[in-house]
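> Show me how the following folds:
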Amino acid sequence: MKTTIQWSSLFVFMILTLLGDFAQSAEDDSLIPLEKQDRLAIEKYLGKGVVGQAILAPTLVDTSRYLNLNTGIRHYRLVSGPDTGNIEHHRPTLLKQDSSKSAWRYDTGARFIFNILEQADGDYVVTGVTDNDEGVFTQYSPAEPFILQGLAPGEERNMQVGMKIFKLSNPDKQIHTGILNIGYRYVGAYKVTVPAGSFEGVLIKWTFKGKIGPASLDDTQYRFFAADVGMIAAIEQMEVSAMLLYNKERKIAKVLVDKPKS
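Prediction:
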């Protein structure tokens, strides 16, 4: 009987050890250092010292906390691009809400206004963008992913999105169509220090490749989100080329100046 009890205790100990090793492995898997290419791009535009060490990255089980749209106006300082030093005043406005979805207008106070849809499954997607500089409105079908519910650290999704482009001065006039191939990846979580403070930020990376009318597009974007704060830093890099007809390159980075008020 004593031998049986000893073997049973040993068996239980072995099981607990294996479970502990498995749990530790799962934790280690969610601690994801930035790849060199990503860190170089981020430091080039946001500057060194903004993004620090990797921390344990959570699964995105409550996307509304990471967008935190209900807090109203938030302020961002541009730290790269032609308007470096300027402050953008971002204003989210709830347009429509029912049991299955909520529609938001997200005005950056500068060039872009985003139409954001919160779906019943918790996904936030962009259905369209107004570009005031170019005088156009772009409609996405299906919608472009913004922040997706249930995404695990390191998880990547790939999709193709169709675009229709309309003139703001004549909304019924469609001037271009386009196709975007989007790579969407939850990179990991990191210590992020911006003027508003130090935060535990999750990093989402978008890569875009496609064509809009006669132009080709190659774009990489990074955005950091902190729970119950919202977006704390962002980088947009876009290059549009149409042979000798049209060529534009834009690199913009911004950081949160102060925490939005509830």
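> make it CA atoms for all contacts and neighbour counts henceforth
Will do.
> what about residue 19, neighbour count?
12 (other CA atoms under 10 Å).
> want to put them side by side, so please do this one too:
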Amino acid sequence: MGVRVYDLHGTGSPEHTGSLRVTMVDRGVRRIRTPGGTFDVVMYRSDYEGDIGPASVKDVGIVFVSPTHGVVASVNHKKVSAMIFYNKDTRLAFALASPSGGGSGD
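As a prediction, this is how the structure comes out:
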């Protein structure tokens, strides 16, 4: 897909343009345990790769979705680089600590 990046206070013309390829795959049903409880979830994996202006972007995200509680955990790895001036590699993980309503998981 085509991508345009605008400056919020700019002229209305794109500051940068590029492309982004997104692939999303249903990785199946599984049971996971978080501090908030044990949940039956569907695991989805998303892969993003592209070039926007001087930057290249590569991102892998995995999200665990419970039909009754929504997203209960996720893992994300982002890599952004812009030539030799900028290089950031971020890894994040999140898990549900307590379901809303104070009850336990599935």
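> Aligned against structure 2, show me the partner of residue 26 of structure 1.
For residue 26 of structure 1, there is no aligned position in structure 2, judged by TM-score structural alignment.
> Name the nearest residue to the equivalent of residue 93 of structure 2 over in structure 1, sequence neighbours excluded.
Superposed on structure 1 with TM-score structural alignment, residue 93 of structure 2 falls opposite residue 253. Sequence neighbours aside, residue 235 is the residue nearest to residue 253 of structure 1 in space, at 4.3 Å (criterion: CA to CA, 6 or more residues apart in numbering).
> I figured the one you found hits residue 251, correct?
Yes: using CA atoms under 8 Å, residue 235 of structure 1 is in contact with residue 251, at 7.5 Å.
> before we move on, back to that, what about the host helix or strand of the match of residue 93 of structure 2, distance to the chain center?
Following DSSP states H and E, one finds residue 253 of structure 1 within strand 246-256. Its chain's C-alpha centre and that of strand 246-256 of structure 1 lie 16 Å apart, by CA atoms, centre = their mean, to the nearest Å.
> Kindly report the same for stretch 239-255 of structure 1.
20 Å.
> rewinding a little: now the common contact residues for residue 235 and residue 251 of structure 1.
Common contacts of residue 235 of structure 1 and residue 251, defined by CA atoms under 8 Å, 6 or more residues apart in numbering, comprise residue 45.
> which of those two has more neighbours?
For residue 235 of structure 1 versus residue 251, neighbours defined as other CA under 10 Å are more numerous around residue 235 (23 against 16).
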